[in-house]
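**Student:** A predicted structure for the sequence below; I have some questions about it.
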Amino acid sequence: MVSKMAKIAFILLCHKDPDAIIKQANSLTAVGDYMSIHFDASASPEAYKKITEALGDNPNVCFAHKRIKCGWGEWSLVEATIYAVQSAVEAFPRATHFYMLSGDCMAIKSAEYAHEFLDRRDCDYIESYDYFQSDWIKTGWKEERLIYRHWFNERTQKRRFYAMFNLQKRLGLTREIPADLEIMIGSQWWCLRRRTIEWILDFIKKRKDVMRFFATTWIPDETFFQTLVRHLVPEHEIECRTLTFLMFTDYGMPVVFYNDHYDLLLSQDFLFARKISAEATELRRRLGVLYASEGQRFKISNEGRSLYKFLSEKGRTGRRFASRFWEKESSLGRERELMIVVCKKWHVAKRLLERIRQMTNIPCIEYLFNEDSCELPDLGGIQSTMGKRHRHRRALMRMLFDYYETDRLVVCMDPANLDLIEDFGRDRSLTRILEIECQFSDEYLIGHAMRVGLAGERTPPETLQRLLPTVRNDMVHESDRIRDGNFANLLRMREIETQDTNADMVASFLSVPQDKARQIIDHDHLYAD
């Protein structure tokens, strides 16, 4: 390794799994980087002894000069970090960068790539957003974290924690934030230059008032370093981001990565990722080998968050949430027929509806639950927003039957609208469903990925090829769920099927003669993209 290259001192806070820590330390230091370990004092002495004995002869590993018991949301997490940093600064004079890690983190790039990345720009990588102006804190306390004193752990001493808070609030015992500090907030997974770390350690010695203030704030690991870096370092030398890839669910829980996430992780514009599942032994093995490799080239596409959002927002039973509940409004009417055309390719369904309009007198409405621009009559405002259409779906449909003065109505729905299809399928009215099964070319799937934000114009071809199976499988899964719905009147029209067979499906769906059905589907470009 060229001497001018960055050399990283990893700051590892951990409390369990000594075998994994030993592997992590040996892997990261094998290429010349360093590690300073703070192993929680509340952990078993046997586990700590195992780590120190296994790594004691490794000259690139040191241990925090003082061990303390750490608790979530406590100052102890910052204090433990400071102890590990102080030991690293003293033990590793050649370290150029100091990188915060947890035992659940693993490198998703090679050391060669990481060093070149850090050499590219002389800056600190840390999320550092204005505490009061940003929306980093989504819900819960904001000012209360700072202006009141928090001596107890909210998770293990909940009664004392809230009793002291309520007492201070009742007596008006607030305090001022240090006047020269602008409080910042962000992720605790930072990477700071040696000069910045030395400035912070010097600041800590001089400003006991600031240390006293942060020592009784709540969740200071999200504010302490973030505030001090912004206070001490020129703004143009701060890159307001983390180099550790992490995602959270809607419930605030970290997304966990498994063996089949290897390719996805490597394509993200980050150096490390968390959380890697302890059970993902193959992923851990491959990532461990990766860090020591040379000559690796990485195609950065950064689609991880958009891909996770795309899949998780489906709200699928057994894949994310339990079944949804919707309001139960009165029936559409026992004598009415609702005919639902279900098709992922909206332009195909719209062409079929246009043919139905031409050949029958049945009113047809396109994707009213998917497109804001869907042409609907004025029904007193219930049709005005997509939210209202979904919330009052049965009332909306009843009003459409009444508006057109008909007992028969055809509408289009996307296969993803299974909740709507199930709701109408259980109604006392007669509901028929015609699913149009289309063929999906790679070009169509790529276009679809771009339309839903999974890919962009600059997404590399290799990334697109990795996305295609995901998008294709998602569409197959939607179709499978409709088949598994056990609908009483489900018919399937297939692009690869004969005209006669498809005409039979349409005839049954619309209750029209076979020759009329054949005329309806007699369209030269029905399936064309």
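**Tutor:** Nice, I can see it.

**Student:** C-alpha from now on. contacts and neighbour counts both.
**Tutor:** Fine.

**Student:** next one: stretch 249-266 to chain centre, how far?
**Tutor:** The chain centre lies 8 Å from the centre of stretch 249-266; the measure is C-alpha atoms, centre = their mean, to the nearest Å.

**Student:** Quote the end-to-end distance of it.
**Tutor:** 21 Å (C-alpha to C-alpha, to the nearest Å).

**Student:** which residues make contact with it from outside it?
**Tutor:** Contacting residues not belonging to stretch 249-266 are listed as 108-109, 246-248, 273-277, 279-284, 287, 298-300, 303-304 [C-alpha atoms under 8 Å, 6 or more residues apart in numbering].

**Student:** rerun at 7 Å
**Tutor:** Outside stretch 249-266, the residues within contact range by C-alpha atoms under 7 Å, 6 or more residues apart in numbering are 108-109, 247-248, 275-277, 280, 282-283, 298, 304.

**Student:** ranges for the strands of the stretch 301-450 of the chain?
**Tutor:** Assigned by DSSP state E, counting those that start in this stretch, the stretch 301-450 of the chain shows strands spanning 337-342, 364-365, 408-413, 430-437.

**Student:** also this one, for the comparison:
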Amino acid sequence: MAQIAFILLCHKDPEAIVQQARQLTAVGDCISIHFDARARAADYDLIRAELAGNDNVTFAKTRVRCGWGEWSLVQATLHAIEAALAAFPRATHFYMLSGDCMAIKSAAYAHRFLDADDVDYIESFDFYDSDWIKTGIKEERLIYRHFFNERTQKDRFYRSLRLQRRLGLRRRVPPDIAVQIGSQWWCLRRRTVEEVVAFTRARRDVVRFFRRTWIPDETFFQTLVRHLIPEREIRSRTPTFLMFTDYGMPVTFYNDHYDLLLSQDFLFARKISPEAKELKRRLGRLYASGREEFRVSDEGRKLFAFLTGRGRVGRRFAPRFWETDNLLGRERELLIVACKKWHVAKRLVGAIRHHTDIPALDYVFNEESAPLPDLGGIQTTIAKRHRHRRALMRMLFDYFDSDRLIICLDTGSLDLVSDFYADRPTVRLLEVECEFTDTYLADHARRVGLAGGETSDETLRQLLPTIRYDVAGESDRLRDAHLANHSRIREGAAPEANAGTLARFLTVPPDVALRLAETPNLFAD
């Protein structure tokens, strides 16, 4: 059975470190602690005194002064690993943690998870081809030597970088290694860790190279594991759940995130707020609880992106250069049916195709599988349709040899609606207002990945008001845009009332409009 040796890098809050070590070792796992040499000596002495009688705790023999983005973090990790290898000969896995990490599964679950597959868990993507680095310098991390810390010595950091560029002081990456990048929170097998340590002793050239790279804790272990271990024995993922904001800052978890954290497909989470006392208490008891079953829905990242993205309505200030010659023409009429319930709009459009000769299409900009004619490849993907939206619409008008065309759009597609209104054709917008039950909204959350099959009822209860508010907000934004020729039909309205609106929208006789309004099960879910 797996026995984990935790590699803990920490620099503050000694009482919390003591508590963390006791919780993790209570069920037989081990921990090797590196406490930053920059921290107060009294704090380090407290940790050593409190854990002195615990045989499952060891300390790095050498402490280094750590700085974010520096080699010192890798060196501290290596010191803690070497101490763990010597102190815990029965440890099968080595798991990298920080003082802000806490278990979100039990030890029983974690051991079973690691026993199930003889692999290493470490994020590792090709440094050059991946888009793992979102902001800041990329290749410059490797090809120039970094002597200063960008956070504490910003001016010197960038002056040194500019000087090396000007003098052409590029350096070569060791030719036999392919640099990888990924999260520094990993879990490696004992054999892998032993090979990494042996490699660092045999290949001082590689160590020298990484000593002067920027943020090497995101590249050093990731590169060496890929270099030493067959690909089939590596899972390119971190077993620690962490998220980042749009500004590259780690998302912090609080007391009300307990159920969300437990439902993620990870063993630990980072980072837990120091103020989240109740969350820490509950997670602290969890690791030794013996609990083996967890309902994993894994919706955390999508849910975070959804909640933080509300209100960020895309606005375009000028036509894209490839669209300047793609105007649709003043003589044409584009009819847009906007509805959040796609099946309702599709029923209505299907009835329009049956009762009129107006060409009508489904959600061509929202649904990859929406039926479209072959237009030379421009229609093949959602991305292409959006990128060449006006060219696509012009080709559809030409394909159907018609000056009138109907398309469906999701009510959240205000950018598309606004773009078409800014063009030359006459545009009419029919908004189909539907009623939304809690059951429908819960199913919608599952369809779009905000919730999974195992998402708890409590999480859904917290999520539903936000989704309901979001759906209402999309309709409000359409109204606030004050678009011309904007009309609405409503689920609760009489067919005769909806028929009048449909007659004006489609310019069809009243009897045809009434047949459309009376479409069987038009609003049924």
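**Tutor:** Received it, and whenever you're ready, just let me know what you need. Small disclaimer: the values here were computed from a predicted structure and weren't measured.

**Student:** among the contacts of stretch 249-266 of structure 1, who's most crowded?
**Tutor:** Tallying neighbours with other C-alpha atoms under 10 Å puts residue 108 at the head of the contacts of stretch 249-266 of structure 1, with 29 neighbours.

**Student:** How about the contacts made by the aligned residue in structure 2 for it?
**Tutor:** Correspondence of residue 108 of structure 1 to structure 2, assessed by TM-score structural alignment: residue 104. Residue 104 of structure 2 makes contact with 261-262, 267-269, 283, according to C-alpha under 7 Å, 6+ apart.

**Student:** Likewise for residue 287 of structure 1?
**Tutor:** Counted by C-alpha under 7 Å, 6+ apart, residue 287 of structure 1 has contacts 106-108.

**Student:** what about it, which SS state?
**Tutor:** helix (DSSP: H, G, I helix; E, B strand; the rest coil).

**Student:** State the distance from it to residue 397 of structure 1.
**Tutor:** 54 Å.

**Student:** ok, now residue 359 of structure 1?
**Tutor:** Shown here: residue 359 of structure 1 relative to residue 397 of structure 1, a distance of 23 Å by C-alpha to C-alpha.

**Student:** what do you get for residue 338 of structure 1?
**Tutor:** In this structure, residue 338 of structure 1 and residue 397 of structure 1 are 9 Å apart, going by C-alpha to C-alpha.

**Student:** do residue 372 of structure 1 as well
**Tutor:** Applying C-alpha to C-alpha, the value for residue 372 of structure 1 to residue 397 of structure 1 is 16 Å.

**Student:** Ok, residue 8 of structure 1 next?
**Tutor:** 63 Å.

**Student:** of the two, who's got more company?
**Tutor:** Neighbour count, other C-alpha under 10 Å: between residue 8 of structure 1 and residue 397, residue 8 has more, with 27 against 18.

**Student:** Residue in structure 2 paired with the more buried one?
**Tutor:** In structure 2, residue 8 of structure 1 lands on residue 4 (TM-score structural alignment).

**Student:** check contacts around its match.
**Tutor:** With contacts defined as C-alpha under 7 Å, 6+ apart, residue 4 of structure 2 is in contact with 29-30, 91-95.

**Student:** Those into CSV, with extra columns for secondary structure and neighbour count?
**Tutor:** Converted to CSV, these look like this (DSSP: H, G, I helix; E, B strand; the rest coil; neighbours: other C-alpha atoms under 10 Å):
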residue, secondary structure, neighbour count
29, coil, 23
30, strand, 26
91, coil, 19
92, coil, 19
93, strand, 23
94, strand, 25
95, strand, 19
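
**Student:** What is the corresponding segment of structure 1 for stretch 149-160 of structure 2?
**Tutor:** Stretch 149-160 of structure 2 covers residues 153-164 of structure 1 once aligned (TM-score structural alignment).

**Student:** what's the distance between that stretch and the middle of its chain?
**Tutor:** With C-alpha atoms, centre = their mean, you get 31 Å for stretch 153-164 of structure 1.

**Student:** what's the answer for stretch 137-157 of structure 1, then?
**Tutor:** In this view, stretch 137-157 of structure 1 has its centroid 26 Å away from the chain centroid, taken as C-alpha atoms, centre = their mean.

**Student:** For it, measure first residue to last.
**Tutor:** Per C-alpha to C-alpha, stretch 137-157 of structure 1 runs 23 Å from first to last residue.

**Student:** Give the buried residues for that stretch.
**Tutor:** Judged by neighbour count using 16 or more other C-alpha atoms under 10 Å, the buried positions of stretch 137-157 of structure 1 are 145-154.

**Student:** Could you pull up the residues touching residue 280 of structure 1?
**Tutor:** Applying C-alpha under 7 Å, 6+ apart, the residues contacting residue 280 of structure 1 are 258-259.

**Student:** my bad, residue 74 of structure 1
**Tutor:** By C-alpha under 7 Å, 6+ apart, the contact list for residue 74 of structure 1 reads 153, 218-220.

**Student:** Report the separation between the counterpart of it in structure 2 and residue 214 of structure 2.
**Tutor:** Aligned by TM-score structural alignment, residue 74 of structure 1 pairs with residue 70 of structure 2. Going from residue 70 of structure 2 to residue 214 of structure 2 by C-alpha to C-alpha gives 6 Å.

**Student:** Out of the contacts of residue 74 of structure 1, which sit inside helices?
**Tutor:** Using DSSP state H to define helices, no part of the contacts of residue 74 of structure 1 is located there.

**Student:** Give the buried subset of the contacts of residue 104 of structure 2 as a PyMOL selection command.
**Tutor:** To isolate the buried members of the contacts of residue 104 of structure 2 in PyMOL, using 16+ other C-alpha under 10 Å:
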select buried, resi 261+262+267+268+269+283
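
**Student:** Identify the farthest-apart pair in the contacts of residue 104 of structure 2.
**Tutor:** 267 and 283 (11.4 Å; C-alpha to C-alpha).

**Student:** I'd guessed residue 129 of structure 1 sits against residue 182; true?
**Tutor:** No - if you go by C-alpha atoms under 7 Å, residue 129 of structure 1 and residue 182 don't touch, sitting 10.1 Å apart.
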